[in-house]
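Trainee: Pasting the sequence and the predicted coordinates here, then a few questions.
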Amino acid sequence: MKKIMLLSATAALLLSSCVSQKKYAELEAQQKETQDQLNTATVKLNSCLDEKERLNQQINQLSNQNSALLNNVGDLATLSKKEAENLERSLESIKEKDMKIQRMQDAITKKDSVTLALVTSLKGALGNLNDEDIQINVEKGVVYVSISDKLLFESGKYNVSERAKEVLGKVATVVKNKPEIEFMVEGHTDDKPIRNAVLQDNWDLSVKRATSVVRVLQEEFGVEPQRMTAAGRSYYMPVATNETAEGRAKNRRTRIVILPKLDQFYNLIEQGMKEAK
């Protein structure tokens, strides 16, 4: 009977880990797709800038030709009708490109402003904590909050400590004030193997730590569950070497990943393009 119960518990843990990994893979694919869209928008912006430069060169060339004609004849009437039309078309084209570029830059500026406001709010809420215990940084428009293992959990455990709940409460206050954002909680371990009656390996430990954090945010601080995803990374994304105690301590962490709303960013660009026409 004990063997059957143990096998059932192990199967449940494996199923939980698989579901978390599948969900994480879907989110990772979605983030890659939105990053590709951002790269495409950047290429279009660079293309507009190149086109503007080409048109400016054309304007300069026409202006030089016009100056030469005026110098030779001394009369504005020598400017041909065709050249005047070319000059007018070039000026209109530059004006249109300027409007499109400005709309794109406005959208990028607004997105950066939202990210900056979020980082400022998080740092303001968590500013009194040691930099070794919690770090906030931005990479490619994504905000990461990394919390050390020693602040959240006891060694080899996945129950959130009472001291850590104070930190999570501050994070919850910030994200609850920004209902438009979604985020993922990632569990990370070092490479020291673990196995007991509850945990099969480091995958299990990382996933259960992530779900523990999500559960605290939902049940104790009222964060909407549909805005959160729990995922485990085991020891496969280290930030330091696992050959030293200091490195392993850095690798044992929980990371909150604020997922960017890139669809809103592209809506701003598309709206700007329509208005520029």
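Mentor: Received, thanks. Numbering: from 1, shown residues only.
Trainee: make it CA atoms for all contacts and neighbour counts henceforth
Mentor: OK.
Trainee: so where do the strands sit in the stretch 101-250 of the chain?
Mentor: All strands of the stretch 101-250 of the chain, identified by DSSP state E, counting those that start in this stretch, fall at 134-139, 142-148, 182-188, 228-232.
Trainee: adding another structure so you can compare the two:
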Amino acid sequence: MRKVIFMFSLAALTLTSCGTKKKLAELEQKNKECQDLLNSTTVKLNMCLSEREALEKQNEYLKKNNSELINNVGNMTTLTQQGAANIEKALESIKEKDLKISRMQDALTKKDSVTLALVTSLKSSVGISDPDIEVNVEKGVVFISIADKLLFKSGSYVVSDRAKEVLAKVAKVVNDKPTFECMVEGHTDSVPFTGNAVLLDNWDLSVKRSTAIVRVLTKDLGVKPSQLIAAGRGEYVPLVDNKTAENRATNRRTRIVVLPKIDEFYEMIEKEMKKQ
């Protein structure tokens, strides 16, 4: 009986042991699966953490970049406003320059008309029509150039009788403007002067001719001495080269330079323009 009981107990223990091993194996399998799942989840978590860290860094970079962009936009706005102001100033400056250029061009056009009117007026007022007498206006100065053949004999500084008639007309111009100064310039050709022991060279001849004209204007024609300046230029300011007799005759001349005061000169111009 005891033997039978022992056999039944052993069989029950054996069956119980087999069931426990099976359950243990199942638990171990589940534990393994859970461990694998944990490991996989840990890896994914670490990846997510790394991605989050990268995203946080990128977010910080974007925030910083956005702040810099906002500052740059502000700076660009300031620069744009300043650039617009500079462009406006530049355009105003260009307009002013264009206006000045336009005025200068108008003044040059007016000057040409005024010069013609003034020369015509001077010639008509003194009755000068001889081709050997030229009247010009340059830079506010009146030039009356008289060929020496109308004033002197060759190599002489004695004023001829015919010259006094011409100089009387010049004196009328000077006397009409008592505040003007007049410079009498003597000019010669390049042929060396050898005809008179008193004169050393063409310098002397040109000065002597200038002073001779001044004496006629003051003593005979009533021009105030304080208005006159005597000057000799010799052969050194020729109008043409001295290669031909005709050219040398052109260079032998006396030039009377009328030097008006600027305000009176423009007053005279205005009067002449009104006449036109």
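Mentor: Done, it's in. Please read all numbers here as calculations on a predicted model, not as lab measurements.
Trainee: TM-score of the superposed pair?
Mentor: Remark: TM-score between the superposed chains equals 0.54 [TM-score structural alignment, normalised by the length of the second structure]; 174 aligned residues with a C-alpha RMSD of 3.6 Å.
Trainee: and the strands of the stretch 101-250 of the first structure as CSV, adding distance to Asn159 of the first structure?
Mentor: As requested, the strands of the stretch 101-250 of the first structure are exported to CSV (distance: least, C-alpha to C-alpha, whole Å):
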stretch, distance to Asn159 of the first structure
strand 134-139, 18
strand 142-148, 14
strand 182-188, 13
strand 228-232, 15
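Trainee: Thr120 of the first structure is nearest to which of those strands?
Mentor: Closest of the strands of the stretch 101-250 of the first structure to Thr120 of the first structure is strand 134-139, at 9.7 Å (criterion: C-alpha to C-alpha).
Trainee: wait, what's in contact with the nearest residue to Glu182 of the first structure once chain neighbours are set aside?
Mentor: Sequence neighbours aside, Arg227 is the residue nearest to Glu182 of the first structure in space, at 4.7 Å (criterion: C-alpha to C-alpha, 6 or more residues apart in numbering). Contacts were defined as C-alpha atoms under 8 Å, 6 or more residues apart in numbering; by that measure Arg227 of the first structure touches 181-183.
Trainee: Report the separation between the residue nearest to Asn202 of the second structure when sequence neighbours are not counted and Ala249 of the second structure.
Mentor: Excluding the flanking residues, the one nearest Asn202 of the second structure by C-alpha to C-alpha, 6+ apart is Gly234, at 5.2 Å. To Ala249 of the second structure, Gly234 of the second structure is 14 Å away according to C-alpha to C-alpha, to the nearest Å.
Trainee: Tell me the one among the contacts of Arg227 of the first structure nearest to Glu139 of the first structure.
Mentor: For these, the nearest to Glu139 of the first structure is Phe183 (14.8 Å; C-alpha to C-alpha).
Trainee: average offset between the helix or strand harbouring Ile258 of the first structure and the second structure?
Mentor: Here Ile258 of the first structure is covered by strand 253-259, with elements defined by DSSP states H and E. For strand 253-259 of the first structure, the mean deviation from the second structure after alignment is 0.5 Å (mean C-alpha distance after the TM-score superposition for the first structure).
Trainee: Only the buried residues of the helix or strand following that strand, if you could.
Mentor: Using DSSP H and E, the helix or strand that directly follows strand 253-259 of the first structure along the chain is helix 262-276. Going by neighbour count (16 or more other C-alpha atoms under 10 Å), the buried part of helix 262-276 of the first structure is 262, 265-266, 268-270, 272-273, 276.
Trainee: Against which helices or strands is helix 262-276 of the first structure packed?
Mentor: Counting by 3 or more C-alpha pairs under 8 Å, 6 or more residues apart in numbering; DSSP states H and E, the packing neighbours recorded for helix 262-276 of the first structure are helix 2-73, helix 81-126.
Trainee: tell me the most buried of those helices?
Mentor: Neighbour counts (mean count of other C-alpha atoms under 10 Å) averaged over each of those peak at helix 81-126, with a mean of 16.
Trainee: what's the offset of that helix from the middle of its chain?
Mentor: Distance of helix 81-126 of the first structure from its chain centroid, counting by C-alpha atoms, centre = their mean, to the nearest Å, is 21 Å.
Trainee: ditto for stretch 17-37 of the second structure
Mentor: 100 Å.
Trainee: so where in the first structure does it end up aligned?
Mentor: The aligned range for stretch 17-37 of the second structure in the first structure is empty, by TM-score structural alignment.
Trainee: Would you point out which residue is most central in the second structure?
Mentor: For the second structure, Lys97 is the residue whose C-alpha lies nearest the centre (C-alpha atoms, centre = their mean; 9.0 Å).
Trainee: what's it in contact with, if anything?
Mentor: For Lys97 of the second structure, the contact set (C-alpha under 8 Å, 6+ apart) is empty.
Trainee: That one belongs to a strand?
Mentor: No. Read with DSSP: H, G, I helix; E, B strand; the rest coil, Lys97 of the second structure is helix and lies in no strand.
Trainee: how near is the residue nearest to Glu182 of the first structure to Gln218 of the first structure?
Mentor: Arg227 of the first structure sits 10 Å away from Gln218 of the first structure, going by C-alpha to C-alpha.
Trainee: Same question for Ala68 of the first structure.
Mentor: Ala68 of the first structure sits 75 Å away from Gln218 of the first structure, going by C-alpha to C-alpha.
Trainee: just the angle between the helix or strand containing Asn39 of the second structure and strand 133-138, please?
Mentor: Using DSSP H and E, Asn39 of the second structure sits in helix 2-126. Counting by axes from the mean of the first three to the mean of the last three C-alpha atoms, to 10 degrees, helix 2-126 of the second structure lies at 150 degrees to strand 133-138.
Trainee: how far does helix 2-126 of the second structure sit from the chain's center?
Mentor: With C-alpha atoms, centre = their mean, you get 47 Å for helix 2-126 of the second structure.
Trainee: Lovely, talk soon.
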